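Peer 1: need a structure here:
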Amino acid sequence: MVQQEDEDHPSEAVRCAICDATRPFILHLIPYRGLQRHICTACVLDSHPGSFCPICFDVFLNNPPPPLLCLLCLKCPSISHISCVPHPHPSSYLCPLCSNPNFTFFHVTPNANNNTIEINLHLAKQLVAAATIAFESINNAAVMARINADIRVQEALLSKAEAKQVLDRLNNLVTSGNGTGENGRHEAKGCSSQPSDADD
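Peer 2: Below is the predicted model:
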C-alpha cells in the first residue's frame, strides 16, 4: 500500500514531463528529447515499444526473443511473446495498446477511503520494467556522453598540436626574415665604409 499525493496540491516534483499529469509516488529519470526528464511509469512504457513484452513485461531492450517465439504488432514496434498471447494467435496481431484505444499502462485506482494505492504483481512487473528501461537509457546516455567527451578531447589535442605547428612555422619565418635583414644591413654598412674611387 502506497500513499498517493493529494491531487488538490500537486507538486512539480511528481509531474510527468510527457503527459503532464500527476502520477502516484514515482517518476523515472530518463533521457527525453535531449534532456534528462522525470517521466511516469506509463509514459516510459508507452515511449519504449519493442523494449519489453506488453503482456508479461519481460524486458529485452535490444535483445528481443527469436522470431519464432514472438509476435510483432501490426501498428507499432511492440514485440510480444507467443506464449503470452492467447490462442489462437491472430494472423494480424495488435499489441494491447494498439488493440484497445482505452488501454493504458500502469493503470491504478486509489482507494477512496484512505487515498492509497495497492501495488499488485501485475503493476509491480510494469514498475520494474519501466525502472529497468530508465536505468538502461541513462546508462547508455552516460556511455555516449563519455565517448563524445573523449572525441572532443582528442579533437582539442589535435587542434592544439596543429596550432603549435603553425606558430612554430610562423616563428621560423620571422626569425629567418630578421636574420636576412640584419645581414643585409651589415653588408650595406660595410660597403659604405669602404673608400670610394672618388676619394682617391
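
Peer 1: only C-alpha atoms from now on, for both contacts and neighbour counts.
Peer 2: Fine.

Peer 1: so what's the most centrally placed residue in the chain up against?
Peer 2: Nearest residue to the geometric centre of the chain (CA atoms, centre = their mean): residue 141, 3.9 Å. By CA atoms under 8 Å, 6 or more residues apart in numbering, the contact list for residue 141 reads residue 31.

Peer 1: cool, and residue 56?
Peer 2: Contact analysis of residue 56 by CA under 8 Å, 6+ apart lists 84, 125.

Peer 1: gap between it and residue 84?
Peer 2: The gap separating residue 56 from residue 84 is 7 Å, by CA to CA, to the nearest Å.

Peer 1: about what we covered before: SS state for the residue nearest to the centre of the chain?
Peer 2: At residue 141, secondary structure determined by DSSP: H, G, I helix; E, B strand; the rest coil is helix.

Peer 1: what do you get for residue 103?
Peer 2: coil.

Peer 1: in which helix or strand would I find the closest residue to it other than its chain neighbours?
Peer 2: Leaving aside its sequence neighbours, residue 103 sits nearest to residue 97 (CA to CA, 6 or more residues apart in numbering; 5.5 Å). Residue 97 is located in helix 96-99, with elements delineated by DSSP states H and E.

Peer 1: which residue ranges form the strands in the protein?
Peer 2: Applying DSSP state E to the chain gives strands spanning 2-3, 28-32, 35-39, 70-72, 79-81, 116-117.

Peer 1: in JSON lines, list those strands along with distance to residue 156.
Peer 2: Shown next, in JSON lines, are these (distance: least, CA to CA, whole Å):
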{"stretch": "strand 2-3", "distance to residue 156": "51"}
{"stretch": "strand 28-32", "distance to residue 156": "27"}
{"stretch": "strand 35-39", "distance to residue 156": "25"}
{"stretch": "strand 70-72", "distance to residue 156": "46"}
{"stretch": "strand 79-81", "distance to residue 156": "43"}
{"stretch": "strand 116-117", "distance to residue 156": "53"}
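
Peer 1: tabulate those strands in CSV, adding columns for mean neighbour count and distance to residue 175.
Peer 2: Compiled in CSV, these are given as follows (neighbours: other CA atoms under 10 Å; distance: least, CA to CA, whole Å):
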stretch, mean neighbour count, distance to residue 175
strand 2-3, 13, 78
strand 28-32, 19, 55
strand 35-39, 17, 52
strand 70-72, 20, 72
strand 79-81, 25, 71
strand 116-117, 16, 81
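
Peer 1: to compare against the first, here's the next sequence to fold:
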Amino acid sequence: MTKQNFPNNSTVAPLPVPTTCGNCNVEERWFLHNVRHRGLYRRLCTNCVLRLHIQSFCPTCLLVYNPTPPPNAASNGLVSCFKCYSYSHNSCVGVNPSHPYHCPLCVNPNTPLFSLKKGREVGLGNEESRVVDMKAAKVLLAAAKIAAGTVTKAALAARVEAERRAKEAAFTRKRAREALEHVAYLTARNKLKKKDGLQFPSNGPGLGYGNGINRGIINALVWWLQLCHWRRRMS
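Peer 2: Here you go, the predicted model:
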C-alpha cells in the first residue's frame, strides 16, 4: 500500500451559499431570506416569502401582522380576500370594496411583488445598476420580518423540545440511580446472609444481627444501606 501525503496547511472549503430561490428557482444573489416553511429550512426570494405567507401581511400597505394570521379579522377592521384569504385593512380597500373582494395580489397574479428599477429609470449615471426605491424597500422589509418570525418560532419550538428531552433524561438518570442503589443493597444483603445469616427485609435495610460478627461493622453497613434507602425516597 502506498501512503498518501496530504499538505498540512490545507483548508476546508466553505459550503457554497445558495444563489437561487428554493421555491421558484430564480437566481437572486443578494435578497434571499432564510425561512422555515412547513418544517424545512429554505432560502427563498422576497416574492416567494410573501406569496407563501399571504395571510401574514396586508397586500396593500404591506404591514406585517403580529400574530399571524390576525385573530378576529372581521371585528378588527380587516377584509378577507375571496380567493387567497389574505387580510386587508378597511382603510386600504376603500369605502366601498367589491363583493366578493379580491386583493391586489389576486387581481394581478403575474406582477412580481418585489422588483428593482434600473439606474437609467431613475436618472443615475450607471444605467445597469439596480435601485431599491421606497416601494421595493417596504416589500423587502415585510419579507424580512416574516422570515425572521418563522425562524424565531422555530427556535422557540426547538428550545421547548430540548427542555422536554432534558427533563426526560434527568428522570431516566434518577431511575437508573435508584436501580443501581437497589442492586447494591440486594448484593450486600445476599453476601451478609450467606456469611453470617443476617435477616433483612426484602424491600429495604433491616436491623437483624447474626452471631459471630463484629457489631461495629454491622452497624456501619446497616447505616449505609439505610442512607441509600433514605436518599432514594427523598430524591
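
Peer 1: ok, back up a step: which among the strands of the first structure is found nearest to residue 155 of the first structure?
Peer 2: Proximity to residue 155 of the first structure (CA to CA) singles out strand 35-39 among the strands of the first structure, at 24.5 Å.

Peer 1: tell me how far the closest one lies from the chain's centre.
Peer 2: From the chain centre to the centre of strand 35-39 of the first structure is a distance of 10 Å (CA atoms, centre = their mean, to the nearest Å).

Peer 1: that one vs the second structure - mean distance after superposition?
Peer 2: Its aligned residues in the second structure lie a mean 2.5 Å from strand 35-39 of the first structure after superposition (mean CA distance after the TM-score superposition for the first structure).

Peer 1: any idea of the angle that strand forms with strand 28-32?
Peer 2: 140 degrees (axes from the mean of the first three to the mean of the last three CA atoms, to 10 degrees).

Peer 1: in the first structure, what residues pair with stretch 143-158 of the second structure?
Peer 2: Aligned by TM-score structural alignment, stretch 143-158 of the second structure corresponds to residues 130-145 of the first structure.

Peer 1: in the matching stretch, what's buried?
Peer 2: For stretch 130-145 of the first structure, burial by neighbour count (16 or more other CA atoms under 10 Å) applies to 130-134, 137-138, 141.

Peer 1: from residue 54 of the first structure, how far out is residue 85 of the first structure?
Peer 2: Note on residue 85 of the first structure: its distance to residue 54 of the first structure, by CA to CA, is 10 Å.

Peer 1: and residue 161 of the first structure, by the same measure?
Peer 2: Applying CA to CA to residue 161 of the first structure and residue 54 of the first structure gives a distance of 53 Å.

Peer 1: coming back round to it: what stretch of the second structure does the helix holding residue 97 of the first structure fall on?
Peer 2: Mapped onto the second structure using TM-score structural alignment, helix 96-99 of the first structure covers residues 104-107.

Peer 1: what do you get for stretch 158-172 of the first structure?
Peer 2: Using TM-score structural alignment, stretch 158-172 of the first structure pairs with 171-185 in the second structure.

Peer 1: gap between the matching stretch and the chain center?
Peer 2: That offset, for stretch 171-185 of the second structure, works out to 33 Å (CA atoms, centre = their mean).

Peer 1: so where do the helices sit in the second structure?
Peer 2: Secondary structure of the second structure, counting by DSSP state H: helices at 46-52, 90-93, 104-107, 134-196, 215-234.

Peer 1: among these, which is the most enclosed?
Peer 2: Of all the helices of the second structure, helix 46-52 has the most neighbours on average by mean count of other CA atoms under 10 Å, namely a mean of 20.

Peer 1: which strands and helices sit next to that one?
Peer 2: Here helix 46-52 of the second structure touches strand 32-37, helix 134-196, going by 3 or more CA pairs under 8 Å, 6 or more residues apart in numbering; DSSP states H and E.

Peer 1: how close does residue 162 of the second structure sit to residue 170 of the second structure?
Peer 2: Residue 162 of the second structure is 12 Å from residue 170 of the second structure, by CA to CA.

Peer 1: actually residue 164 of the second structure, sorry about that
Peer 2: Going from residue 164 of the second structure to residue 170 of the second structure by CA to CA gives 10 Å.

Peer 1: circling back: average offset between the helix holding residue 97 of the first structure and the second structure?
Peer 2: Following the fit onto the second structure, the mean deviation recorded for helix 96-99 of the first structure is 2.8 Å by mean CA distance after the TM-score superposition for the first structure.

Peer 1: now do that helix: everything it contacts.
Peer 2: With CA under 8 Å, 6+ apart, helix 96-99 of the first structure has contacts from 54-55, 75-76, 103-104.

Peer 1: surely residue 55 of the second structure and residue 64 touch.
Peer 2: No: counting by CA atoms under 8 Å, residue 55 of the second structure sits too far from residue 64 to count as a contact (9.1 Å).
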